[in-house]
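[1] okay, sequence plus prediction incoming.
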Amino acid sequence: MRSGEKRQDPLRIAIIEPEAAGGLAHFSFQLAGGLTECGAKVDLLAAKGHELADEPRDFEMHEVLRLWNKFETVPKGGAARRLRSIVRPIRRLRRGIRYYFEWLILTRRIIALKPDVVFFPTVRFPSVYWFARMMKRRGIRLTQVCHEFQNREKTGASLLSRWMRQRIYETFDPIFFLAESAKSEFEERFGCREATRLIPHGPQMLFKATDADARDVERYFGLERGARLVLFFGVLRPSKGVSDLVDAWPLVDAEPKPVLLVAGHPAKTFDLSGLERQIEERADGSRIVLRHEYIPNSLVGPLLSRAEVVVFPYRTAAASGALSAAQSLGRPVVVTSVGGLAECVGDGETGLVVPAGSAEELARAITRLLDDPESAERMGRQGQLIAVKERSWKMVARRVLDALEA
């Protein structure tokens, strides 16, 4: 197709999503819907047991990847956790072999579909570079929504790993980012400036809530009826600053005293035992509840809506699907001034922004919203308006298609 010439047939797009649950799976599902609404023909190639498989949709969904559950139940006892860490190398080897063969089958499936464009998932393992090359050689254009391009939980990588990661990013054209700061950081590290594009994070439209659901939330999490609730929600990672929030909690000065609920599945790099000890040390009236598990979709909307304030005390970040979900449901938020978080929250307009790592500033912001519920609700409503109206999935998809058709 010549430059400036409008294509007549719909763009055929394949989206690879190896995760069966969680924020990335939700993002890919809703992006596929937006692209379809804008006229593209979309195939979503997903993991077996995808939690949205029964949701209504206008695109094709193929559950083809037989991988593993990212949100496995975490053992409660210390001995069970130690045993799990001992067998982890064997499990990683088995999973690595399975990952290779699943990607080989997937690549052949994609080549048979003959799409115009393939959306690659987040690059967890640089070895997928070889499969990207196979697709590229068949004339398939590759692109990606880059949620993350670095491991924020550990440093260091082999020369081969860095080389493959560089090469795979060079195969994407264009490559989309959800925050200007992430885009700039990527360009600084990998170059590829001519290929980078900026799009907003679409709203989380899968979660709904009604007033009748509030009691279900209280029963599930063991909360007192009508208790004031401040919430941290999302995967527990070292980079998300949960310990900073626990340190800040005794400094929150609001009446009636609220409860802090930390709810989310711990990543393998997260020190869950350390957090449990930290909470025990703060147990003298500070009212902290920890639920280290994957929260069912049916409870996410009611949980977020039940919270008076949702807090994102991250130490580093590119973007946040949990923040998008909170804003989409009109919740007042406190975020730290890192990465894309501050780009999505207007300080004093759609939430409050504080420096990362400051327990005092975090506590002060939480207290401010709790003490002024009218202003807090106004900020929440304004954030919801921007998330739903100005960052709609149709608008996100239109920007993506404009870049692909340019």
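    Looks like it came in fine.

[2] going forward, measure contacts and count neighbours with C-alpha atoms only.
    Will do.

[3] quick check: residue 342 touching residue 335?
    Yes: using Cα atoms under 8 Å, residue 342 makes contact with residue 335 at a distance of 6.9 Å.

[4] let's bring in a second model and compare:
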Amino acid sequence: MRAAIVEPVGGHGGMDYYDFGLCEALSKAGIEATLYTCDETSWRSRAFGVEIPYRGVFGAAPAWLRGLRHLRGTVRALVGARLKGARISHFHFFHVGPLELFGVLLARSLGMRVVVTAHDVQPFVERLSVPWMAARAYRMAARVIAQGRTAEKELGALLDVPASRIDVVPHGSYLPFVGEAPARGAARARLGLPEEARVLLFFGQIKAVKGLDLLIRAMPRVLREHPDTVLLVAGKAWKDDLRRYRAQIEALGIAESCVLHTRYIPDEDVAAYYAAADVVVLPYRRIYQSGVLLMAMSHGRPVVASDLPGMTEVVSDGVTGYLFAAGNAQALAARLAGVLGEDGELRRTAQRALRYVEEHHDWERIGAMTAACYRSALKG
């Protein structure tokens, strides 16, 4: 069976880990997969094909031009895949607008069966999605993959996707990409962090829904109880204004305890950030599933996360991580202040989390589940 994995973001936004994990796993499940992605993605694999039809779709070019390039990329991807005999087109949606709907319509017109992974059922920036387009795109999909029960419920409630067409397939771990972790001291020296500090890491794209402002508001209490704490923010802003976070830090008088690496973190530097961290904090206001959560657990780092349904499907409080009341900066501060004084328990929690992702987020299992989804799509 041949399948086209159409995922334009790739290395532009950290989706390359997910794409490569999925395609590698599909190849082990007997699927001849080809990834169609953007020109910011680099790869080293012989197990699956990679093609780069989405050139120049990100960057400083005018939006209309990038849109045209995106349409051109979709045509090249799907027509090329169909000529190679692909019968499955597998899209990955964070929102649905004209470009995404066009892809589904074109795949259907070429006689391909459409599979959609709903990374975000509803977008976290509302203007990115057009409700009627989202509803139509999902209606035309032969199968829809939800990465957890929270997304499964919302697909039915918000987009009217029948339960009979939804497959729950978890997000894969980052274990295949972790490698040998650098020593903590070396990682901190590389990142310019104090050797003896307690480091809280906020990692990944900075979006309003990810609650960085809550973490900053929690810092004064954390610093009163643990004065050697450093907040390390690593990632670039996405449709968010960094100035408001800088102003908040200055207003609270905690600038000396905050290190802001507000840029894209290349793959070769990721391990250093996790090795340098004592705790990874995910104070999200909304989420369906979190790649950063699984990345932290895969790197053996303990997590403190909001008690949202998308988090609690993975994090068991006090077992595989720590939870706090979502949206409550005081609750976050109290939880952080408490766990930072428990070094031994933090290590044990991280070890339990690592075992959890090994068992429940294994890519080979996910590849087999996705291949079964493809077979169902072809029968439908």
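    That came through, no problem. Note that the coordinates shown come from a computational prediction; the quantities given were computed from them, not determined experimentally.

[5] what do we get in the second structure for residue 385 of the first structure?
    Superposed on the second structure with TM-score structural alignment, residue 385 of the first structure falls opposite residue 355.

[6] for that match, list the residues it contacts.
    Taking Cα atoms under 8 Å, 6 or more residues apart in numbering, we find residue 355 of the second structure in contact with no residue.

[7] hmm, back to that, find residues that contact each of residue 342 and residue 335 of the first structure.
    With Cα under 8 Å, 6+ apart, residue 342 of the first structure and residue 335 have common neighbours residue 353.

[8] between the two, who's got more neighbours?
    Neighbours were counted for residue 342 of the first structure and for residue 335 using other Cα atoms under 10 Å; residue 335 has more, 24 against 20.

[9] alignment lookup: that one to the second structure.
    Residue 335 of the first structure maps onto residue 305 in the second structure, by TM-score structural alignment.

[10] so which strand or helix has its match?
    In this structure, residue 305 of the second structure is located in strand 303-306 according to DSSP states H and E.

[11] contacts for that strand, please.
    Applying Cα under 8 Å, 6+ apart, the external contacts of strand 303-306 of the second structure come out as 279-285, 293, 296-297, 311, 321-327, 335-336, 350.

[12] give me every residue that touches the residue nearest the centre of the second structure.
    Compute the mean C-alpha point of the second structure, and by Cα atoms, centre = their mean the closest residue is residue 291, 3.4 Å away. Residues near residue 291 of the second structure by Cα under 8 Å, 6+ apart: residue 171.

[13] measure residue 34 of the second structure to residue 147 of the second structure for me?
    To residue 147 of the second structure, residue 34 of the second structure is 21 Å away according to Cα to Cα, to the nearest Å.

[14] what segments of the second structure are strands?
    Secondary structure of the second structure (DSSP state E): strands at 2-6, 32-38, 49-54, 88-93, 113-118, 143-146, 166-168, 198-203, 229-234, 258-261, 279-282, 303-306, 322-324.

[15] for residue 302 of the first structure, what are its contacts?
    208, 209, 210, 213, 214, 217.

[16] any idea how far it lies from residue 221 of the first structure?
    12 Å.

[17] stretch 268-278 of the second structure maps to which residues in the first structure?
    The aligned range for stretch 268-278 of the second structure in the first structure is 298-308, by TM-score structural alignment.

[18] how far is that stretch from where the chain is centred?
    How far stretch 298-308 of the first structure lies from its chain's middle: 17 Å, per Cα atoms, centre = their mean, to the nearest Å.

[19] next: stretch 121-139 of the second structure.
    Taking the mean of its C-alpha atoms, stretch 121-139 of the second structure sits 18 Å from the chain's own mean (Cα atoms, centre = their mean).

[20] in that stretch, what counts as buried?
    Neighbour-count burial for stretch 121-139 of the second structure flags 121, 122, 123, 124, 129, 131, 133, 134, 135, 137, 138, 139 (criterion: 16 or more other Cα atoms under 10 Å).

[21] first vs last residue of that stretch, how far apart are they?
    From its first residue to its last, stretch 121-139 of the second structure covers 13 Å (Cα to Cα).

[22] just stretch 56-66 of the second structure next, same as before
    Length of stretch 56-66 of the second structure, first residue to last, Cα to Cα: 7 Å.

[23] how much space separates the counterpart of residue 251 of the second structure in the first structure from residue 198 of the first structure?
    Alignment note: residue 251 of the second structure maps to residue 281 in the first structure; criterion TM-score structural alignment. Per Cα to Cα, residue 281 of the first structure is found 43 Å from residue 198 of the first structure.
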